[in-house]
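In: All I have is the shape, not the residue letters:
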């Protein structure tokens, strides 16, 4: 029969089976947790600053295009081609982003992208000559292209449970950067003495600041989680034939059509209002209102999208806003100008929705990388003719009836493919089932 343990025996047995962590171990765990929290905060700051720098290279040039043309002796044809250079660069360079990320790590590529943006913006105003201006613009746009593609990838891998909120955060920062550059470049140039070169070059400082928070993540792929992610990406990427996925194609076309509408809006909407009798200053403000609408909605729409099994209803709501806005531009462009500007700003929020769907239509980080590169590269290729075609129709018809009809007509297929892209499925399942 088992005897009863004494108090001393019980304490001895307990001390052998249960070990209290040493104070040094507790401090180590706390330091590790604190370091991880700070790195996460730093990554959020890096994402926001990177997103803020993804459009000023384009909108700052648009604000000073007349001065740039005069300063470089640029022909009207070349100036018109400048509106198509950004989507062309995004398509050409964006497709290389997944391969670069697998080799060097996503953090390193984004860091290099911010450096390329800063270098391109700093050099291009002083490069001398149209060819050099275009080449240095391409350098900045290359940095934008790879960062465009990798933002959804980084969000998917680092914040898998907060895809909607993080996509909304960087989409909001992107919209804010777009609107800020459009609104501030001209008065900033005036404050710098009216020199268009200084007005363009000043945006390089913001890109340089965006490099700093990414420096600690340049070598992160060597860490345990980074290495696992990269190995998973490398193993999964070759097996996924993204072009076999109908959802990938639908998302690419949706991305291209919304980009077409956005570039047409940025390039021509102010002129539509001016031709309707709206003063130039007010026309610029109306364009700024359209761009600013993306700031709050870019944060709300992705969060809402991730809570719905299908994003089709959001696609339709944005499309209807665009159709009503275009109808207003045709029927009463000056009388209801503020209403049309707001409605078209709502319609332009298809961009953050498209980015959110990129993160939702693939299960893995490698899948998101391939889908993001495919959708954005193909989409930007689709968007290239739009602004040029609007200009041709305007020139040959002598009015805005046909161009506005084209804009409204493109909204219909955008809504259709958007509904298809918003269905609850993943590209991995579609690519592997064929």
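Out: Right, received. Where do you want to start? What you see is a predicted model; the values in this text were computed from it and never measured.
In: switch to C-alpha atoms for all contacts and neighbour counts from now on
Out: OK.
In: which residue is nearest the centroid of the chain?
Out: In the chain, the residue lying closest to the centroid (Cα atoms, centre = their mean) is residue 148, at 4.9 Å.
In: Identify each buried residue in the strand or helix carrying that residue, please.
Out: Assigned by DSSP states H and E, residue 148 falls within helix 130-158. The neighbour-count criterion (16 or more other Cα atoms under 10 Å) identifies 130, 133-134, 136-157 as the buried residues of helix 130-158.
In: my guess is residue 174 contacts residue 51, does it?
Out: Yes: applying Cα atoms under 8 Å, one finds residue 174 in contact with residue 51, separated by 4.7 Å.
In: chain center to stretch 202-214, what's the gap?
Out: Here the centre of stretch 202-214 is set off from its chain's centre by 17 Å, with Cα atoms, centre = their mean, to the nearest Å.
In: ok, now stretch 132-151?
Out: Counting by Cα atoms, centre = their mean, stretch 132-151 comes out at 13 Å from the chain centroid.
In: what does stretch 375-391 give?
Out: 16 Å.
In: so residue 287 is in which element?
Out: Following DSSP H and E, the helix or strand that holds residue 287 is helix 280-292.
In: continuing past that helix, what's the next helix or strand?
Out: From helix 280-292 onward toward the C-terminus, using DSSP H and E, the following helix or strand is helix 294-306.
In: in that next one, what's buried?
Out: Residues of helix 294-306 classed as buried by neighbour count (16+ other Cα under 10 Å): 294-303, 305-306.
In: Please compare the first structure with the one that follows:
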């Protein structure tokens, strides 16, 4: 798309409302808007392709992680991983998400998001193929890191793409891709072992997901080519607007978003890592304990679909923040006092409480006016949040080993929930990261 010719007229303000009814950024004649610079397709020609591409990417965002968790014992035996190395492998996702995700705003300032996603999904594909083709523990870790680098970048980009292409339907589209993420997580965890048994090797149980990642590349290739053609078609003399850099780490809103994201992720990773053991300790057979854990993820699918729409319609998120806290509090207290008698109820309440994850993903888009603000806020909140989240399984394990029971670990999760709630109240009212620079 060729930018309009330069003009001496005063800037024209675009009054198109966002999801919360606020105006978008100024558009000045002679300056190409941000969407043009990154080659955004028009809704009539590219919106559907963008949506399909986002859903395929979302399906891949946890498959490489949960499939490895399901086959960790087999991988340890096959590669001779030490206990320390196995522990590092399980912590690697949060390290990658925190460190590599922070680079995404830098990439988006230089390349079209579609091109970045092509490379990210190729990295995920190649990393998953190479890690099942090696007998070296060191190479396995390095290639896993390559795959996780692709996921880390995509984690940050999706909220920005929602804002950029579907700003008037933030809740609906966020719900759709969060549901796809949850489905991918559940299917990979549930089917990795059966696939490995069917083919007689753990390598098949991990490698099969490379095919899904390769499919996710396809929609972004034509979008990347379109972005490249649009940039080449721009006249050499046309001025290009360079948005001021947004630094969420210098704002209270940015830190509140990061703490909320980190606290809810901390509890989520702790639940995924230790809930089955809690149920086994309370008398459930291993198979039943695994099914109860899977129930949290399965029940989270409709929650993931509906939560963003609900969050997008509320003027203030305070009732939602408090409701999610109440669900999680009741679940933790129930697990501490009666883990066996009412286990299905606690699983349901945990699934409802974990609705904090799709809510905070939606809020990232709602608390930024522009695509640039969204990607900056997404990168900071998620990168910092995953550093916090990495402490969850570790501290729960330390408390469990030190006390021999679940009262102290659940008390720790309640304390983390209190921090989460405080941060949630700070981000509940409408405000925007661009206004706090």
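Out: Ah, there it is. These numbers were taken from a predicted model, which means no experiment stands behind them.
In: hmm, back to that, could you pull up the residues touching the residue nearest to the centre of the first structure?
Out: Under the criterion of Cα atoms under 8 Å, 6 or more residues apart in numbering, the neighbours of residue 148 of the first structure are 54, 94.
In: Equivalent analysis for residue 368 of the second structure, please.
Out: 374, 377, 431-434.
In: Tell me the one among those residues nearest to residue 118 of the second structure.
Out: The shortest distance between residue 118 of the second structure and any of the contacts of residue 368 of the second structure, using Cα to Cα, involves residue 374 and amounts to 20.2 Å.
In: Can you select the buried ones from the contacts of residue 368 of the second structure in ChimeraX?
Out: The following ChimeraX line selects those of the contacts of residue 368 of the second structure that are buried, judged by 16+ other Cα under 10 Å:
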select :374,377,432,433,434
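In: Which of the contacts of residue 368 of the second structure fall in helices?
Out: Residues of the contacts of residue 368 of the second structure located in helices (DSSP state H): 374, 377.
In: Turn the contacts of residue 368 of the second structure into CSV, including distance to residue 389 of the second structure.
Out: Supplementary listing: the contacts of residue 368 of the second structure in CSV, determined by distance: Cα to Cα, whole Å:
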residue, distance to residue 389 of the second structure
374, 21
377, 17
431, 25
432, 25
433, 23
434, 26
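In: out of the contacts of residue 368 of the second structure, who's nearest residue 338 of the second structure?
Out: Checking those against residue 338 of the second structure with Cα to Cα, the nearest one is residue 377 at 40.0 Å.
In: Neighbours of the nearest residue to that closest one once chain neighbours are set aside, how many?
Out: Using Cα to Cα, 6 or more residues apart in numbering and skipping the chain neighbours, the partner closest in space to residue 377 of the second structure is residue 248 (5.8 Å). A count of nearby residues for residue 248 of the second structure, using other Cα atoms under 10 Å, gives 24.
In: swap in residue 39 of the first structure?
Out: Using other Cα under 10 Å, residue 39 of the first structure is surrounded by 15 other residues.
In: does it sit in a helix or strand, and which one?
Out: Assigned by DSSP H and E, residue 39 of the first structure falls within helix 23-52.
In: Mind listing what's buried along that helix?
Out: When neighbours are counted by 16+ other Cα under 10 Å, the buried residues of helix 23-52 of the first structure are found to be 42-52.
In: cool, stretch 199-215 of the first structure as well?
Out: Taking 16+ other Cα under 10 Å as the neighbour-count basis, stretch 199-215 of the first structure is seen to contain the buried residues 199-204, 206-211, 213-215.
In: quick one: that stretch aligns where in the second structure?
Out: When the second structure is aligned by TM-score structural alignment, the counterpart of stretch 199-215 of the first structure is residues 205-221.
In: in the second structure, what residues pair with stretch 257-273 of the first structure?
Out: Using TM-score structural alignment, stretch 257-273 of the first structure corresponds to residues 263-279 of the second structure.
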